[in-house]
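Novice: Quick one: sequence plus predicted model below, questions after.
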Amino acid sequence: MANVPDPSRPEQAVVDNHSQFDLLRQRRFLPYFTVQALGAFNDNVYRQAIIGLLGAMVLAGTMPSEARALYTQLAPAIFILPYFLFSATAGQIAEKLEKQKLIVITTTMEIAIMSVAAIGFVLQNMTILLVALFCTGLQSTLFGPVKYSILPSVLKPEELTGGNGLVEMGTSISILLGMIAGGSIFLLAGAAGPYVAAVSIIALAIAGNMVARRIPRVDAGEPGLKVDWNIARQSWRIWQLTRRQPAVRNAVLGVSWFWFIGTVLTAQLPVYAETNLGGTQALYIFALALFSIGVGAGSLLCEKLSGRTVEIGLVPLGAFGVSAFMLDLYFARPGQALATGMSVAQFVDAAGSWRIILDLTGIGLFTGFFVVPLFALIQSRTPKAELARVIAGMNIQNAAFIVAAAVIGIAVQRFLGWTIPQVFLALAIANVLVAVWIFTIVPEFFMRFVSWLMVRALYRLELHGIEKHVPDEGPALIVCNHVSYMDALILAASVPRPVRFVMYHRIFNIPVMRWIFRTAKAIPIAGAREDPALMQRAFDAIDAALADGELVGIFPEGALTKDGEIAAFKSGVEKILERAAARGQVVPVVPMALRGMWSSMWSRRDSRLGRMRVPRRFRAHVGVVADAPVHDAAVTAEQLEAKVRALRGASA
C-alpha cells in the first residue's frame, strides 16, 4: 500500500514549499515572462543605440553637438507621449480582446516598427528614428495593460507575489542589459554600428513574436465591452476606476511614486557617477547595475518574506528602507569626488566606496519590497473585468509622475542650485512624507506591516494544504481551533486571500491589537445573553461578507482554550450556514487547525507576564493545516470539530 501522508502527524505532513522559480518551467508563465523581458531589452537596446548613433554622428561631423543634446532630451518625451494619448484606448482593447491574441498583435507591431527603425539607422536619419520611437511608445502603451492584467488569470492567488517578483526582476535586469548592449553597439562595431543596430532590433522583435505564439489562450476580461474612442473622456473615466477602492487607489499612487523615485534617481546617475563618484561612463553603468540588481533581488525576496500571500505589510518596510539608504547615500558622499576619471576597479578600491555600493544596492532592494506587493494588491483586489483598464489608468498616472520627476529634477538644480546629493536628500525626506500620508489614509498598509512583523518575529510558519484547499476565489467559511490571541494574525499570514475574522469582542478590543483587528475588518461578536444586539450585527456582517464572495474565519469554540485541548464547537457555525442556505447560497467550509501554539506567547498555558508567555524557542515552529472544503449546508458543528481535531492531531 502506498505511503499516504497523514495530516494528523506533523512528521508526515507535506509542507507547502514551492519556489517562484517553478513558474519558469511552466508554459502558462515562461513564454509570457520571456516576451516581456525581450520587449524591455529591445526597447532599451533601441533607445541606447539612438544615443550611440548621435555620438557617432557628432564625432563624424555630420551633426552639431547642440543638436545631439536636443535629440537626447526630446527622445524620452516622444517615447512617453503615447502613454498620455492612448492608455485609455489600450486599456479598453486589453479588456475586450483575448489576451494571448493581443500580445501576438503587439509583438507583430514591434517587428514592423523595428523594421522602420532599422531603415532610420541605415540611413542615419533621426526623423525616421524618432517616428519609430513614438511608435515604440505606442506599442508599449498597448502592451502595458495586458502585461499585468494577464497575471491573475494564469497564476493562483498564492503565486501572485512570486510571479510579480519575477516580472519585476526580469524587467529590471532586461532594462540594464539592454542599456549596456545598446550603448556598446557603436563602441564595438564602429562604422558597422548602424547595420548591427538595425539587425539586432529586428531579430529581437521577431524572437519576441515567436515566443508570444507559445503563450496559452487567456480569456478576455470583458469581451462585450464597447470601445469608446474619445481619448479625453475615457482617460478620465479609466483613471477614476483606479480610485474606487481606497487600498487600490493608494497602491496605484504608490506605484506611480515608485516611478517618480526611479526617474529622479536614474536621471541623476550619469552626472553623479562623474561628478560625485569621480568615474567615467563605465562607473555610471556600474551604479545603475547595483540599483537594478537590488531591485531584482528585492522583487524575488518578496515571495519568501510574504509567505506566498499578497503581503502589503512589506510596503512600509520598503518605503522606509528606501529613505534610509538614500539618506545614507547623501552622507556617504555629500560633495564632489576628490579624484576624476576612475575606472570601476579604482572606485571599488577607493575609501568609502563600499558604503556607496551598499546604499545603491539597498535602495534597489527596498524598492523591490515596495513595488511588488503593490502590483499584487492591485491585481488581487480589482475585478478581472476592470483590471486592464485600471492598469491603463495607472499607466496614465505613471507617465504624469515620470514627467513631473524629470521637470522637478531639472528645476531644483537649475533654479535652486541644488547638488545631486541634495536632490537625493530631499527625495529621501519626501519619500517618508508620502509614505506616512498614504499609510495614514489607508491604515491597512501599516496594520499589515505590524502584524507581519509580529508573526515573522515570533514564529516560523509551516503550511500544510493551504494552497490546495482554500478556494482561490468566491466565498468560504474557515473554521479553526482557538489557542492564542495571535491566531487570527497567523491565519491571515498563511492564507493568500484577505480573511474577515469573527472574534469575541473582548479580544477584538485588546489595546494595540484592537487597531489591527479593526483595520483588518474583523467582526466582533458577543454571546446572546451578553449582548444580543452585537451578536445580531455580527451575523448580519457575516452574511454580507459571504454574499460579497469574501473569506470569513471563525473560531467555533467561542473562547481561547484553557488547557490546550479543543473545546466543543458551538452551534454558531451551523447558524451561519443555515442563513446562507436560506438566501440560496451553499458556502464551502474549510477546516483548519493550528499546531504548536499552546506553548507559544499569548496562549493561556500559564499566568506569568500577565498570560503573555515568552516562547521557549525563539521563532518556534507553528503548523497551519487545512483540509478539503465541505460543500454541505447541513454539516454539523460536531462533524467540523472532528475534522479539526484530526487535523491538529496530538500537537497542541
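Specialist: That came through fine.

Novice: Only C-alpha atoms from now on, for both contacts and neighbour counts.
Specialist: Fine.

Novice: Would you mark the buried spots in stretch 343-353?
Specialist: 343-344, 347, 353 (16 or more other C-alpha atoms under 10 Å).

Novice: do the same with stretch 439-450
Specialist: By neighbour count on 16+ other C-alpha under 10 Å, the buried set for stretch 439-450 is 439, 442-450.

Novice: Then stretch 605-625?
Specialist: Neighbour-count burial for stretch 605-625, counted by 16+ other C-alpha under 10 Å, picks out 605, 612-613, 615, 620-625.

Novice: State the pair within those that is farthest apart.
Specialist: 612 and 625 (24.4 Å; C-alpha to C-alpha).

Novice: which residues in the stretch 501-650 of the chain form strands?
Specialist: Assigned by DSSP state E, counting those that start in this stretch, the stretch 501-650 of the chain shows strands spanning 523-525, 551-554, 589-595, 620-626.

Novice: wait, which of the buried residues of stretch 343-353 is closest to residue 222?
Specialist: Of all those, residue 344 has the smallest distance to residue 222: 51.6 Å, by C-alpha to C-alpha.

Novice: List the contacts of that closest one.
Specialist: Residue 344 is in contact with 279, 282-283, 286, counting by C-alpha atoms under 8 Å, 6 or more residues apart in numbering.

Novice: how about JSON lines for those residues, with distance to residue 37 added?
Specialist: As requested, the contacts of residue 344 are exported to JSON lines (distance: C-alpha to C-alpha, whole Å):
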{"residue": "279", "distance to residue 37": "30"}
{"residue": "282", "distance to residue 37": "24"}
{"residue": "283", "distance to residue 37": "25"}
{"residue": "286", "distance to residue 37": "21"}
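
Novice: Grab the most central residue of this structure for me.
Specialist: Note on the chain: the residue nearest the mean C-alpha position is residue 372, at 2.1 Å, using C-alpha atoms, centre = their mean.

Novice: Can you tell me which of the strands of the stretch 501-650 of the chain is packed in deepest?
Specialist: strand 589-595 (a mean of 26; mean count of other C-alpha atoms under 10 Å).

Novice: can you give me the helices for the stretch 301-450 of the chain?
Specialist: With DSSP state H, counting those that start in this stretch, the ranges of helices along the stretch 301-450 of the chain come out as 314-332, 344-349, 353-381, 387-414, 420-441, 444-458.

Novice: this is the comparison structure:
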Amino acid sequence: MIALLSRRRFGPLFFTQALGAANDNLFKNALMLMLTFGTGLLPWDDKSLTVNIAAGLFILPFLLFSASAGHLADSMDKAKLIRRIKLAEIVIMGVAVLALWQQQYLWLLGLLFLMGAQSAFFGPVKYAILPQLLSPKELISGNAWVEMGTFVAILLGTIAGGLVVGLEQMLLWLALGLLALAVLGYVSACLIPPAPASPGAAPFRFQPWQQTKAMVRIGHENRTLFLSLMAISWFWFLGAGYLTQFPTFAKDSLGGDNTVVTALLVAFSVGVALGSLLCERLSGGQVELGLVPIGSLGLTLFGLDLAFAPPAQLGSELLGIGAYLAQPYGWRVLIDLGLIGVFGGLFIVPLYALLQQRAKESERARVIAANNVMNALFMVASAGFGILFLSVMSLSIPQYFAVLALMNAVVALYVYKQLPEFVLRLCIWLLSHSFYRVRSRGLDNIPREGAALLVCNHVSFVDALLIAGACRRPVRFVMDKGIFNTPGLNWLFRTAKTIPICSQKADPVIFEQAFARIEQELKDGEVVCIFPEGKLTRDGNINSFRPGVEKILASTPVPVVPMALRGLWGSFFSHQGKGAFKPGKGRFWSKVELVAEPALAGAEVKAEALETQVRALRGDWA
C-alpha cells in the first residue's frame, strides 16, 4: 500500500490534495483566532457573528459552484484543471499576504470565500481522477490514502494556525506558510500525469443553476449512489457535530483548557486516518461494502460511551493536558474519540470508492459534486441541530453526543433497510473471514461491463456467497429452490436477487419463470451465475452438466466465463461425512480458491465441453 505513494500516477495527487487541505485550515484557523481574540479589527464587535459569517463564507461556494465544478472536471483533462486550480490558490494566497500586511480584515473574509470556491472546484476532480490513475484493485487503497491525508492535513493545518498566531513575528510566519504550501501544491500538481476528459462529456458552460438541476437528477437516477451520497453526508453531519462542540466540551464537561481541545482534535483526526488505512487492509484490494455496517455500529457504540465518559463534577481550575490525562476519565474520552474516528474511516472510505466505481464515467465528477453539495447542506443542518438541542432544548454536550449516537443508529437502519446490499456484503465478508480463507485468480476475465454468464461447480450451501464476495460486480445467482429456501439463508439469497429454479417435472411454472428471469437479467446487462450440475455434490466429484446452460445461451448468447471452486469439499457447509450443518464435522478456516478462465463465445458453448473445462480447472483439489 505504501508503494502507491511512490508512483507518479498517485503520489503527486496525494501531496497536492494534502497540501491544499493544510493551507485551507492554516488560513482559516489563523484568521478565526485573530478575529476572535483581536479587537477593533472589523466594523462590528460580535465575535459569534464573526465566526458564523466566516463559516458561511467558506461553505457557501460549495453550494454555489459544486455543480459547475463537476461539469468542468468531466469536460477537460483533470490534471490540467488541477494545475489551474493550484495556480489560483497561489494568487489568492498572494492577495491574502498583502491584506495581512495592510491589516485589511474584511479583505481576508472575502478571500475566505475565494478559498472555499477554490476547494469547491478541487473536490470533484480530486475524487473523479482516481479511477483514471489507479487500477480497480488500487481504488480502495487510493481512497484510503486520500481520506487519511485529508484528515491529517486538516489536523496539522489547524494546529499550525493556532501556533503561528502566538508567535512574535506572526504576520511574517503566516505569510511564509501560506505561500510555501500554495507553491509546493502547484509543483506537486505539475507532476500529476494526464487524465483526459470523460468520454461523452458535453463542453463546459458556466450555468450554475441548470448544472445544479442536472447534478441533482444524476444523483437521483441511481438509488444505490443516492443512498451512498446520503450516508457520506451523514458522516460529515456527525463529524461537524462533534468537532464544533470540542472547545465547549473540553471546558464545561471535561474541565480542560485549550491543550485538551487540541488533544480531542488529534484523537479524532488520527482515528479517521488509521481507520482509512485499516479499511484498505480489511478490504482485500476491492470495494468492500460489508465494512460500512461495521463502521456505523462502532460510531454508535463509542458515541454512546463518549456521552457517559465525562465526570459528574469538575474542579474549580481548568486542567492542562498532563493533569487531564491523570484523571480517571481522561484516556477513556480520547480512546472513544479515536475509535469513533477509526470506525468513521471504515464507514466512509468504501462509500467514496463506491461512488467512483459505479458512477458513469462521463458523469463521475458531477456525482462527486453532488456529494459535496449534500455534505455542505448536512454540515449546515448539523449547526442547526446543535442550536436546537443545546440552546433551545438546553441539553448538555454529553447528552447531545448521546442524541447523535442514537440518530446514527436510526439513519444506519434506514439506509440498510432501503439498500440491503450493505448487509448482504457484511454477511459475505464475515463468512469469508471466519469459516473460510478465500483467494481468487483470474476474475479479471469477467467483463467489467455488459452481460456475462458464469458457470461453476457446486460444492456447498454457501457457494453463491463466496463467489459474490470475490466478484467486483453484483451477480445474479440461479439456485436450486431447496437451497434458496434454506432457513437463515433465504433472506440473503432474496436480497441478492437470486433466481430459484427446480426441475421442469417438479414445478413447470417455477422452471419457466427462472429461465424468463435469466433471459431478462442478461438482456439488462447483468452478470448471471449458474451451477450446471443442478445439485450439490454428495461425494466431492463434479456431477454431469445439464443442458440448461445451452437453453440459456440459445436465447441470449452472451460471453461465458468458466469458474471452479477448489478446497471447499469437507468444509462445514458441504455434504461430506455427517452432512452439512451437523455438529462435530467440517473444517473451519478452510483454504478456498476461486479460479476463472477467459470468457468463451456464448453462441459456440456446449454443456459437455464446459463440464470438461470446469473439471480441468478444479483439478484434484476438491
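Specialist: Looks like it came in fine. All figures in this text were calculated on a predicted structure; none of them were measured in a lab.

Novice: Tell me which of the strands of the stretch 501-650 of the first structure sits nearest to residue 232 of the first structure.
Specialist: Nearest to residue 232 of the first structure, of all the strands of the stretch 501-650 of the first structure, is strand 551-554, at 38.6 Å by C-alpha to C-alpha.

Novice: Just give me the mean distance for the closest one relative to the second structure.
Specialist: Between strand 551-554 of the first structure and the aligned residues of the second structure, the post-superposition mean distance stands at 2.1 Å (mean C-alpha distance after the TM-score superposition for the first structure).

Novice: and for that strand, what span of the second structure is it aligned with?
Specialist: Mapping strand 551-554 of the first structure onto the second structure (TM-score structural alignment) gives residues 527-530.

Novice: If you count neighbours, what's buried in stretch 292-312 of the first structure?
Specialist: Of the residues in stretch 292-312 of the first structure, 292-303, 305-312 count as buried by neighbour count, 16+ other C-alpha under 10 Å.

Novice: now do stretch 210-227 of the second structure
Specialist: Those would be 211-212, 214-216, 218-220, 224-227, for stretch 210-227 of the second structure by 16+ other C-alpha under 10 Å.

Novice: so which of those residues comes closest to residue 138 of the second structure?
Specialist: Distance ranking of those against residue 138 of the second structure, using C-alpha to C-alpha, places residue 225 first at 20.5 Å.

Novice: what's the helix or strand for that closest one?
Specialist: If you go by DSSP states H and E, residue 225 of the second structure is part of helix 223-248.

Novice: Tell me the buried residues in that helix?
Specialist: Of all the residues in helix 223-248 of the second structure, those buried under the rule 16+ other C-alpha under 10 Å are 224-242, 246-247.

Novice: cool, and stretch 514-528 of the first structure?
Specialist: Buried residues in stretch 514-528 of the first structure, defined by neighbour count with 16+ other C-alpha under 10 Å: 514-517, 519-520, 522-526.

Novice: Distance of the most far-flung residue of the second structure relative to its centre relative to residue 512 of the second structure?
Specialist: In the second structure, the residue that sits farthest from the middle, by C-alpha atoms, centre = their mean, is residue 505; the gap is 47.2 Å. Per C-alpha to C-alpha, to the nearest Å, residue 505 of the second structure is found 11 Å from residue 512 of the second structure.

Novice: how many other residues sit next to residue 367 of the second structure?
Specialist: 31 (other C-alpha atoms under 10 Å).

Novice: Enumerate every residue touching it.
Specialist: By C-alpha under 8 Å, 6+ apart, the contact list for residue 367 of the second structure reads 70, 215, 218-219, 355, 359.

Novice: Give the equivalent position in the first structure for it.
Specialist: Aligned counterpart of residue 367 of the second structure in the first structure: residue 390 (TM-score structural alignment).

Novice: From residue 48 of the first structure, how far out is that match?
Specialist: To residue 48 of the first structure, residue 390 of the first structure is 31 Å away according to C-alpha to C-alpha.

Novice: Give me the buried positions along stretch 122-136 of the second structure.
Specialist: For stretch 122-136 of the second structure, by 16+ other C-alpha under 10 Å, it's 122-134, 136.

Novice: I should have written stretch 77-84 of the first structure there, sorry.
Specialist: Residues of stretch 77-84 of the first structure classed as buried: 78-84 (neighbour count, 16+ other C-alpha under 10 Å).

Novice: my read is residue 203 of the second structure is in a strand, agree?
Specialist: No - counting by DSSP: H, G, I helix; E, B strand; the rest coil, one finds residue 203 of the second structure to be coil, located in no strand.

Novice: ok, the residue nearest to it when sequence neighbours are not counted - contacts?
Specialist: Nearest non-adjacent residue to residue 203 of the second structure, counting by C-alpha to C-alpha, 6 or more residues apart in numbering: residue 75, 5.7 Å away. By C-alpha under 8 Å, 6+ apart, the contact set of residue 75 of the second structure is 197-198, 201-204.

Novice: picking up where we left off before, kindly reformat the buried residues of stretch 343-353 of the first structure as a markdown table containing distance to residue 649 of the first structure.
Specialist: Shown next, in a markdown table, are those (distance: C-alpha to C-alpha, whole Å):
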| residue | distance to residue 649 of the first structure |
| --- | --- |
| 343 | 63 |
| 344 | 59 |
| 347 | 60 |
| 353 | 56 |
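
Novice: so stretch 19-26 of the second structure aligns onto which residues of the first structure?
Specialist: Against the first structure, stretch 19-26 of the second structure falls on residues 38-45 (TM-score structural alignment).

Novice: mean shift between that stretch and the second structure?
Specialist: Mean for stretch 38-45 of the first structure is 1.1 Å (mean C-alpha distance after the TM-score superposition for the first structure).

Novice: who touches that stretch?
Specialist: With contact meaning C-alpha under 8 Å, 6+ apart, stretch 38-45 of the first structure is reached by 136, 171, 174-183, 201, 204-205, 207-208.

Novice: Select from the residues you listed every entry located in helices.
Specialist: Among those, DSSP state H puts 136, 171, 174-183, 201, 204-205, 207-208 in helices.
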